[in-house]
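Asker: structure for this input, please:
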Amino acid sequence: MELTINAAGDEQALTEFYSWLRDDVDVARSATISLAGSRDTGEMGAFEVICMSIGSLTGLANLGIAWGGFLRTREETPPFTITVEGELTAEQRAMLRNLDLPFS
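Answerer: Got it, this is the predicted structure:
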């Protein structure tokens, strides 16, 4: 499953969540995580999205747990939107319904 996490221009929150995900052993073990740079501005170091590839339901659950932990460290919920690419299995759809993630 391919996910894209957008922070509606809040690069600091995006970078902090990226670091949070990379530091989470369970997430790092079950997903491939990268930052994608902004294509519009041409600025070096500007990040627009986090890209994730998750290969299991456990990996998706780990993302949900990491999201909850990250939110507990923030005063305000960042303006994140998570987009799922491609077709989902019935199990993946069921898991997504149970997670408190900002899916679009």
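Asker: when you work out contacts or count neighbours from here on, use the C-alpha atoms and nothing else.
Answerer: OK.
Asker: gap between residue 8 and residue 24?
Answerer: From residue 8 across to residue 24, the span is 23 Å (Cα to Cα, to the nearest Å).
Asker: also residue 86?
Answerer: Separation of residue 86 from residue 24 (Cα to Cα): 25 Å.
Asker: with residue 92 instead?
Answerer: Between residue 92 and residue 24 the distance is 21 Å, computed by Cα to Cα.
Asker: this one next, for a side-by-side:
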Amino acid sequence: MRVGLDFEESRDGQEVQDLYRWLRMDADLRRSAEIGLVSRPDAEAMGTLEIIELVIAQGIAALNLAVAYAAWRNTRPAAPQVTITYPGGSITVQDGSEETVRRIEAALRRAAAEDGESEDTGGGEDTGGGEAVQGAGEPADGSRAAATDDA
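Answerer: Here you go, the predicted structure:
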């Protein structure tokens, strides 16, 4: 499953590069996901020209990504919100709380289960906690999502 991480408010791309380096240094995430930088699907858009793309195939990768994001976010109190896109939807997160980790993991596990790539559909329930959930997000591969994540 392809997952994209995007900073819509970033003008110089520094946050993208910073989070990309952080994720690449996370040994657990590197073992369970492919991590790369790709051109934004909407190249004419203002702001950064790249997004972080991960390819994850197992449930543990969803948890590894959520924990790595939270660790990065907790060391940067002024970092902008991050939109995580996946097949069928997206989630925008603003902090690195335990609730955010649960929400990211649950959203990615649900998407993987619906995408047929994961038999492990465990994880917490997506119950709010300050982050905006946006349905019909654009997956990292640039295709338009047909379904929304309204849970």
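Asker: quick check: TM-score for this pair?
Answerer: Here the TM-score for the pair of chains, by TM-score structural alignment, normalised by the length of the first structure, is 0.76; 98 aligned residues with a Cα RMSD of 2.7 Å.
Asker: all strands of the second structure, in order?
Answerer: 2-6, 33-39, 50-56, 82-86, 89-93, 132-135 (DSSP state E).
Asker: will you turn the ones you listed into TSV that also has mean neighbour count and distance to residue 107 of the second structure?
Answerer: Putting these into TSV (neighbours: other Cα atoms under 10 Å; distance: least, Cα to Cα, whole Å) gives the following:
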stretch	mean neighbour count	distance to residue 107 of the second structure
strand 2-6	23	11
strand 33-39	17	17
strand 50-56	22	13
strand 82-86	25	9
strand 89-93	24	8
strand 132-135	17	10
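Asker: residue 86 and residue 24 of the first structure: which has the busier surroundings?
Answerer: residue 24 (14 against 9; other Cα atoms under 10 Å).
Asker: my read: that one touches residue 65, true?
Answerer: No - applying Cα atoms under 8 Å as the test, residue 24 of the first structure and residue 65 come out as separate, 9.9 Å apart.
Asker: which ones are touching the residue nearest in space to the middle of the second structure?
Answerer: For the second structure, the residue nearest the mean C-alpha position is residue 84 (3.1 Å; Cα atoms, centre = their mean). Residues in contact with residue 84 of the second structure, defined by Cα atoms under 8 Å, 6 or more residues apart in numbering, are 3, 4, 5, 6, 90, 91, 92, 93.
Asker: pipe those into TSV and attach distance to residue 18 of the second structure per row.
Answerer: Below are those laid out as TSV (distance: Cα to Cα, whole Å):
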residue	distance to residue 18 of the second structure
3	18
4	15
5	12
6	12
90	21
91	20
92	18
93	17
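Asker: of those, which stay in contact in the first structure?
Answerer: Checked against the first structure using both residues aligned by TM-score structural alignment, their matches' Cα atoms under 8 Å, these keep these contacts: 3, 4, 5, 6.
Asker: from residue 126 of the second structure, how far off is the second one?
Answerer: As defined by Cα to Cα, residue 4 of the second structure lies at a distance of 19 Å from residue 126 of the second structure.
Asker: with the third one instead?
Answerer: Plainly put, residue 5 of the second structure is 19 Å away from residue 126 of the second structure if you go by Cα to Cα.
Asker: mean per-residue distance, the biggest helix by length in the first structure versus the second structure.
Answerer: Determined from DSSP state H, the single longest helix within the first structure is helix 57-72. Compared with the second structure after fitting, helix 57-72 of the first structure has a mean deviation of 0.7 Å; criterion: mean Cα distance after the TM-score superposition for the first structure.
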